[in-house]
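Trainee: Provided below for reference: sequence and predicted model.
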Amino acid sequence: MQKTILTIAVPCFNEEEVFDQTMENLRTVLCDLMGENLISEQSQLLFIDDGSKDSTWEKIENATLFDPLVSGMKLSRNFGHQRALLAGLEEAVKFSDCVISIDADLQDDTGVIREFIIQYLQGNEIVYGVRSKRDTDTFFKRNTAQGFYRLMEKMGLSLVYNHADYRLLSKRAIEEMLRFKESNMFLRGVVPLLGFKSTKVYYERKARAAGESKYPFRKMIAFALDGITSFSVKPIRLITMLGFLFSVISVFAGIYALVQNFMGHTESGWTSLMISVWLLGGLMLMSIGLIGEYIGKIYEEVKQRPRYIIESNLCKKVGNKSKVHSR
């Protein structure tokens, strides 16, 4: 029986402070799995440098020279976490039976990777790493994250609760996912759409080992908005409903104004006028902005620009591709 060829794909952006620790940790995991005969000796780590400004790529490049288990890719500029991860998946699927994606900050528990492999060997095409609790998050981040999942559910998108991008995908799952051609691929939403047999592995997330978070509040908002507008038209329908509601209200307001005029109470109210102007003005600007988000996505899609550009590829591909098998 052929052993499973595993690639662990790790997107990196300015991770020089934590890279050495991350590489050593994941390398130990790989070696342990090989020692248990759970994966092939041709398995490897794949680090994807997403246009880092520090010495991250130099560290990756050096590691590929001296460690046969390490491969690397360098994107020509910063394309964003999701596209960097997609670049790694698209490259790794060429020579792997399954791929595990994990962030470079070591917050996700690498100890459950063994369970990922066991679940894969039991027939699961997708294995989600799911946080069992969010104690390490601040009160604000914890509640905004929960609000995000609830909002996405109301928008009609089924996400795996408390799951980020720590997951295992089989070769077949990745190949099918790559058939989705949208420019801005929201992986957390696309993967559940594949419909293959899946399971969850729960773990406790740790504090960041070193460095700073690459997802400040601004990027979190942009990420959430990207997810919503990529999978649902309900916000547009909400605007339509609000427009209808305010049209009805305006009819009653007009009737009220006429009645007041006939009764001789014609003095206009400054407060009510200002409230109406600001309320309607704010709603109109918000509506135009939301419609603009959808138009912007259409604009990006029709140009059909590449999702990423690879500047340097140091992947150590499996020599005999016939050894890579899928279910």
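Mentor: All right, it came through fine.

Trainee: going forward, measure contacts between C-alpha atoms and count neighbours the same way
Mentor: Will do.

Trainee: now the strands for the stretch 1-150 of the chain?
Mentor: Assigned by DSSP state E, counting those that start in this stretch, the strands in the stretch 1-150 of the chain fall at 6-12, 44-49, 70-75, 98-101, 126-131.

Trainee: orientation of the second one relative to strand 6-12 in degrees?
Mentor: So that's strand 44-49. 20 degrees (axes from the mean of the first three to the mean of the last three CA atoms, to 10 degrees).

Trainee: same for strand 44-49, what does it pack against?
Mentor: Contact analysis of strand 44-49 by 3 or more CA pairs under 8 Å, 6 or more residues apart in numbering; DSSP states H and E lists strand 6-12, helix 19-35, helix 56-66, strand 70-75, helix 81-92 as its packing neighbours.

Trainee: can you add distance to residue 153 and mean neighbour count and give the ones you listed back as TSV?
Mentor: Output for the helices and strands packed on strand 44-49, formatted as TSV (distance: least, CA to CA, whole Å; neighbours: other CA atoms under 10 Å):
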stretch	distance to residue 153	mean neighbour count
strand 6-12	27	28
helix 19-35	34	17
helix 56-66	37	17
strand 70-75	34	24
helix 81-92	21	22
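
Trainee: want to throw the ones you listed into JSON lines with distance to residue 286?
Mentor: As requested, the helices and strands packed on strand 44-49 are exported to JSON lines (distance: least, CA to CA, whole Å):
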{"stretch": "strand 6-12", "distance to residue 286": "34"}
{"stretch": "helix 19-35", "distance to residue 286": "42"}
{"stretch": "helix 56-66", "distance to residue 286": "40"}
{"stretch": "strand 70-75", "distance to residue 286": "35"}
{"stretch": "helix 81-92", "distance to residue 286": "27"}
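
Trainee: comparison target, given below:
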Amino acid sequence: DNRIKIIELSRNYGAAAARWEGMKLSKGELVFTLDADLEEDPSLLLTFYDKIKSNEETDVVFGYLENRKGGIVEKMSGWFFYNLFKILSGIEIIGSPVWARLMRRSYVEALLQHTEQHLFAIGIMKIVGFKQLGLPITKKSKGYTSYSLRKKVSQMLESFISFSDKPLKIISSIGLFISFLSLLFIFYILTSKLFFEEYQSGWSSLIASVFFVGGLNLSAIGIIGLYVGKNFQQSKNRPRAIVKNTFNF
């Protein structure tokens, strides 16, 4: 069937990169995306099509979960992630978005203008604007997830670094606050020594202070390193994925 097109990548670049390559090679005025595990019902295409056709101003119709599937840990981690993302980036994401979405060509072209290597697609899909309509859906569960805790933590860090510089501002503010407290403490020591009593210093307080400031410095350097690493990866301008073969294009 010549209507079926297949794209083979040279290796596994991850789901987001594969979807992006599919959108790059798409040609239709409407583009529908759906995860291959079919946890989202393919018949959503009909529902989304009716919605987007009934309102010419709507550019995207997408599904989201009002209640995340899984156990208490998965639900709480999802709630924590999206709320922390909102605090750090100022971007509010409705519910828990899924990849089932029907998009107009103009919206797809806007997405493809984003060429960063580390792509937090849900955030990109939000900030490009356009008129978006979210519909609550239910998602089937296959009983397990291949999305490990390590991958979730990695995505969380990627999303925060890609969309917010607040961690840098927070670290800077903490540094200034500690410096201010240090000045107050120095003033207290000088005042005690000059006017009241001898200040008895101790090794324990000195060592604790050194370790505290040293740990703070390491944390700050680590966060700055994450941002520098992002710029390093982007400066190489490598392709997000490489298409090995296409069929019926």
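Mentor: Noted; the coordinates are in hand. From a predicted model like this one, the values you see are computed outputs, not experimental measurements.

Trainee: rewinding a little: of all the helices and strands packed on strand 44-49 of the first structure, which one is nearest residue 244 of the first structure?
Mentor: Ranking those by proximity to residue 244 of the first structure (CA to CA) places helix 81-92 first, at 37.4 Å.

Trainee: so which residue is smack in the middle of the second structure?
Mentor: residue 159 (2.4 Å; CA atoms, centre = their mean).

Trainee: now do the contacts for the alignment partner in the first structure of that residue.
Mentor: Matched to the first structure by TM-score structural alignment, residue 159 of the second structure sits across from residue 227. Neighbouring residues of residue 227 of the first structure by CA atoms under 8 Å, 6 or more residues apart in numbering: 186, 189.

Trainee: quick one: map residue 287 of the first structure onto the second structure.
Mentor: Checking TM-score structural alignment: residue 287 of the first structure goes with residue 220.

Trainee: residue 88 of the first structure now?
Mentor: For residue 88 of the first structure, the residue aligned by TM-score structural alignment is residue 22.

Trainee: mind checking the longest helix of the first structure?
Mentor: Criterion DSSP state H: the longest helix present in the first structure is helix 270-303.

Trainee: residues in the second structure matched by the helix or strand following it, start to end?
Mentor: Scanning forward in sequence from helix 270-303 of the first structure by DSSP states H and E, the next helix or strand is strand 310-313. Strand 310-313 of the first structure corresponds to residues 243-246 of the second structure when matched by TM-score structural alignment.

Trainee: part of a helix, is residue 265 of the first structure?
Mentor: No. Secondary structure of residue 265 of the first structure (DSSP: H, G, I helix; E, B strand; the rest coil): coil, not part of a helix.

Trainee: what is the burial count for it?
Mentor: 11 (other CA atoms under 10 Å).

Trainee: any idea how far it is from residue 272 of the first structure?
Mentor: Residue 265 of the first structure sits at a distance of 15 Å from residue 272 of the first structure (criterion: CA to CA, to the nearest Å).

Trainee: how close does the match of strand 310-313 of the first structure sit to the first structure?
Mentor: In the superposition with the first structure, the average deviation recorded for stretch 243-246 of the second structure is 1.3 Å (mean CA distance after the TM-score superposition for the first structure).

Trainee: from the chain's centre, how far out is that stretch? Work that out for me.
Mentor: 28 Å (CA atoms, centre = their mean, to the nearest Å).

Trainee: buried stuff in that stretch?
Mentor: By neighbour count on 16 or more other CA atoms under 10 Å, the buried set for stretch 243-246 of the second structure is empty.

Trainee: any idea how far apart the tips of stretch 36-56 of the second structure sit?
Mentor: End-to-end span of stretch 36-56 of the second structure (CA to CA): 29 Å.

Trainee: which residues are contacting that stretch?
Mentor: 32, 34, 58-62, 100-102, 138-142.

Trainee: so among those, which ones count as buried?
Mentor: Buried among the contacts of stretch 36-56 of the second structure by 16+ other CA under 10 Å: 32, 34, 58-62, 100-102, 139.

Trainee: can I get the residues you listed in TSV with distance to residue 40 of the second structure?
Mentor: TSV is the format used below for these (distance: CA to CA, whole Å):
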residue	distance to residue 40 of the second structure
32	12
34	7
58	22
59	21
60	17
61	14
62	11
100	7
101	10
102	13
139	5
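
Trainee: between these, which sits nearest residue 177 of the second structure?
Mentor: Distance to residue 177 of the second structure across those (CA to CA) is lowest for residue 62, with 44.0 Å.

Trainee: please pull up the equivalent of that closest one in the first structure.
Mentor: When the first structure is aligned by TM-score structural alignment, residue 62 of the second structure is paired with residue 128.

Trainee: please report the distance of its match from residue 30 of the first structure.
Mentor: 19 Å.

Trainee: for burial, what's the neighbour tally of the aligned residue in the first structure for residue 30 of the second structure?
Mentor: Structural alignment (TM-score structural alignment) places residue 30 of the second structure against residue 98 in the first structure. By other CA under 10 Å, the residues close to residue 98 of the first structure number 28.

Trainee: now swap in the one 5 residues further on and tell me
Mentor: The number of residues packed near residue 103 of the first structure is 19, by other CA under 10 Å.

Trainee: which ones are touching the residue lying closest to it once chain neighbours are set aside?
Mentor: Once flanking residues are discounted, residue 103 of the first structure sits nearest to residue 10: 5.6 Å by CA to CA, 6 or more residues apart in numbering. Neighbouring residues of residue 10 of the first structure by CA under 8 Å, 6+ apart: 45-48, 85, 88, 101-104.

Trainee: please identify the buried residues of the longest helix of the first structure?
Mentor: Those would be 287, 290, 293-294, 297, for helix 270-303 of the first structure by 16+ other CA under 10 Å.
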